[in-house]
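1. let's see this in three dimensions:
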Amino acid sequence: MTDQLTIRDLRRKWKPHKERLGAQGGEHGHPTPIRFHRACSWLAEIENLTDAEDNDRTLIYQWIAFNALYGQWDEKRQEPKQDKTSWQDFLDQIVSLDESKYLESMLVENKKLVEAILDDEYLSKLFWRNPNQGTARQARRAKFASRTWYLEEKWTLILDRVMDRIYQIRCQLIHGAATYNGKLNRRSLKRCVMMLEHVMMSVLQVWIDHGADQDWGPMCYPPQG
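-> I've put the predicted structure just below:
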């Protein structure tokens, strides 16, 4: 299982690519190692949290790490591109590169967790547009749809739907729509933290084994000075 690796293990695996690409970098360095370094720096900080149950900060750090990989710079508007489009395009690319089937294996191993997330109305945009029993039932239909997706091996679709649910709670935290270490939706948050850990470890494995020489697009805010 990929998530048994530590950040130190991943950095060790990445080192040959880092050195090779570093020699090719321009004035501010090659963007691919910079993205990887930024992502790992935030994931490493999770390992340093004194409270292992600090799921609020854990999920925020996890998403920042993910954003370091997927973030795209809009060269025309001179600002970062829209989050959702960027991470969806990124995951499409990652899945297409995943010859080792890290993500497929991860989704199969964590099918129950995937179903639990898709069965949680509090992680659904549809529910929050008009919270009631009817929209809650509609929001939970994704769980049953996912069983067909698994049979048809629609890994990109499953990943997209799960990440969309995680993005919902990420937005609640980032935009101040939740209380730090509050009492509500703790189970939802815990599931998202668990899932995002699995996703990030699998994505980084694909990045190392199959993505070192890919063009990951214009990086946001390259190092200066």
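
2. rest of the way, CA atoms for contacts and neighbours
-> Fine.

3. what segments of the chain are strands?
-> Here the chain has its strands, by DSSP state E, at 73-74, 79-80.

4. please list all residues in contact with Pro218.
-> 72-75 (Cα atoms under 8 Å, 6 or more residues apart in numbering).

5. for Glu153, see how far away it is.
-> Going from Pro218 to Glu153 by Cα to Cα, to the nearest Å gives 31 Å.

6. mean neighbour count, the strands of the chain: which tops it?
-> By mean neighbour count, with neighbours taken as mean count of other Cα atoms under 10 Å, strand 73-74 ranks first of the strands of the chain at a mean of 16.

7. which residues are in contact with that strand?
-> Contacts to strand 73-74, defined as Cα under 8 Å, 6+ apart, come from residues 79-81, 217-220.

8. for Ala52, state which of those residues is nearest.
-> Nearest to Ala52 among these: Cys220, at 30.5 Å, using Cα to Cα.

9. any idea how far that closest one is from Pro31?
-> 10 Å.

10. in JSON lines: the strands of the chain, plus distance to Ala212.
-> Rendered in JSON lines, the data for these read as follows (distance: least, Cα to Cα, whole Å):
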{"stretch": "strand 73-74", "distance to Ala212": "19"}
{"stretch": "strand 79-80", "distance to Ala212": "22"}
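
11. closest to Val95 out of these?
-> strand 73-74 (21.7 Å).

12. quick one: distance of the closest one to the chain centre.
-> 19 Å (Cα atoms, centre = their mean, to the nearest Å).

13. to check against the first, give me the structure of this:
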Amino acid sequence: MGLRVHRAISWIGRAEACGTDDDARFLFLWIAFNAAYADEREFQVVQQGERASFLEFFGKLAALDTDRRIYDAVWQRFSGPVRLLLENRYVFNPFWQHHNGIEGFEDWKDRFRAAARGVAQAFQSGDSARVLSALFDRLYVLRNQLVHGGATWNSGVNRSQVRDGAEILGFLLPIFVDLMMENPQENWGRPFYPVIDDRG
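-> Down below sits the predicted model:
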């Protein structure tokens, strides 16, 4: 846990030094998120899906969040960046599947509306893990757009989703790290890239 937190904090610090470069800030914050949650199982031959790993991590955080800091942080921002991101079709994976000609996604608009209803229900019931799962599904699409060259650096197109994504990660990641530090007895998984001492 100490190594995860140390690495995550280092990347959060780097993100804060980015100033107005939202693309770089988002990417550094995503690295911080990976440092906090990624488990060695993801690098083994039989991989878990990324979404399943998210759910497991968020479920653990939500169970430990007795003060409901995650829920309050997301709820306070719901009318702002979180809501805008969840309402943005350009970070909804079925939208891109459809526009890239992949069969079975002609109903992306229905899925989009169903996802919105699911998030609203999760908010009403206080299900932080489900809200985070929906939110990070969208952030993951944005991450893919940036990491895989599907966006232009500092582009004038769809700037709001990058800015909002960076803002959301920027306020949630410190809460995640705090919860991890407050609960060192929990099994946070083994980092796949531990520090190796080659001197011996």
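
14. residue nearest the centroid of structure 1?
-> Nearest residue to the geometric centre of structure 1 (Cα atoms, centre = their mean): Phe66, 4.7 Å.

15. residue in structure 2 paired with that one?
-> Using TM-score structural alignment, the partner of Phe66 of structure 1 in structure 2 is Phe33.

16. on that earlier part again, was I right to think the residue nearest to the centre of structure 1 contacts Cys40?
-> No. Using Cα atoms under 8 Å, Phe66 of structure 1 is not in contact with Cys40, being 9.5 Å away.

17. now for the aligned residue in structure 2 for Asp56 of structure 1: which residues touch it?
-> Residue pairing (TM-score structural alignment): Asp56 of structure 1 is matched to Asp23 of structure 2. By Cα under 8 Å, 6+ apart, Asp23 of structure 2 lies in contact with 146, 153-154, 162-163, 166.

18. one step back: out of the contacts of Pro218 of structure 1, which are shared with structure 2?
-> Checking these against structure 2 (both residues aligned by TM-score structural alignment, their matches' Cα atoms under 8 Å), the contacts still present are 72-73.

19. dump the contacts of Pro218 of structure 1 to JSON lines, plus distance to Val162 of structure 1.
-> JSON lines is the format used below for the contacts of Pro218 of structure 1 (distance: Cα to Cα, whole Å):
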{"residue": "Gln72", "distance to Val162 of structure 1": "21"}
{"residue": "Trp73", "distance to Val162 of structure 1": "25"}
{"residue": "Asp74", "distance to Val162 of structure 1": "26"}
{"residue": "Glu75", "distance to Val162 of structure 1": "30"}
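
20. just curious, which of the contacts of Pro218 of structure 1 is nearest to Leu157 of structure 1?
-> Nearest to Leu157 of structure 1 among those, counting by Cα to Cα, is Gln72 at 21.5 Å.

21. list the contacts for that closest one?
-> Gln72 of structure 1 touches 80-81, 86, 217-220, counting by Cα under 8 Å, 6+ apart.

22. neighbours of Asn187 of structure 2, how many?
-> By other Cα atoms under 10 Å, the residues close to Asn187 of structure 2 number 10.

23. looking at structure 2, which helix is longest?
-> helix 159-182 (DSSP state H).

24. same for that helix, what does it pack against?
-> On a contact count with 3 or more Cα pairs under 8 Å, 6 or more residues apart in numbering; DSSP states H and E, helix 159-182 of structure 2 meets helix 2-16, helix 22-37, helix 50-64, helix 69-77, helix 81-86, helix 128-147.

25. leaving out the residues flanking it, which one is nearest to the equivalent of Leu142 of structure 2 over in structure 1?
-> Using TM-score structural alignment, the equivalent of Leu142 of structure 2 in structure 1 is Ile169. Once flanking residues are discounted, Ile169 of structure 1 sits nearest to Leu123: 6.3 Å by Cα to Cα, 6 or more residues apart in numbering.

26. list the contacts for whichever residue in structure 2 pairs up with the one you found?
-> Applying TM-score structural alignment, one finds that Leu123 of structure 1 aligns to Val91 in structure 2. Shown in contact with Val91 of structure 2 (Cα under 8 Å, 6+ apart): 85, 138-139, 141-142, 161.

27. and if we set it to 7 Å?
-> 138, 141-142 (Cα atoms under 7 Å, 6 or more residues apart in numbering).

28. one step back: out of the strands of structure 1, the one nearest Ser146 of structure 1 is which?
-> Closest among the strands of structure 1, using Cα to Cα: strand 79-80, at 31.9 Å.

29. relative to structure 2, what is the average displacement of the closest one?
-> The superposed strand 79-80 of structure 1 is, by mean Cα distance after the TM-score superposition for structure 1, a mean 8.5 Å from where its aligned residues fall in structure 2.

30. just checking, what packs against that strand?
-> Other helices and strands packing on strand 79-80 of structure 1, by 3 or more Cα pairs under 7 Å, 6 or more residues apart in numbering; DSSP states H and E, are strand 73-74.

31. how close does the strand it packs on sit to structure 2?
-> Compared with structure 2 after the fit, strand 73-74 of structure 1 shows a mean deviation of 1.9 Å (mean Cα distance after the TM-score superposition for structure 1).

32. what's the neighbour count on the closest residue to Gln145 of structure 2 other than its chain neighbours?
-> Sequence neighbours aside, Ala151 is the residue nearest to Gln145 of structure 2 in space, at 5.7 Å (criterion: Cα to Cα, 6+ apart). Applying other Cα under 10 Å, we find 15 other residues in the vicinity of Ala151 of structure 2.
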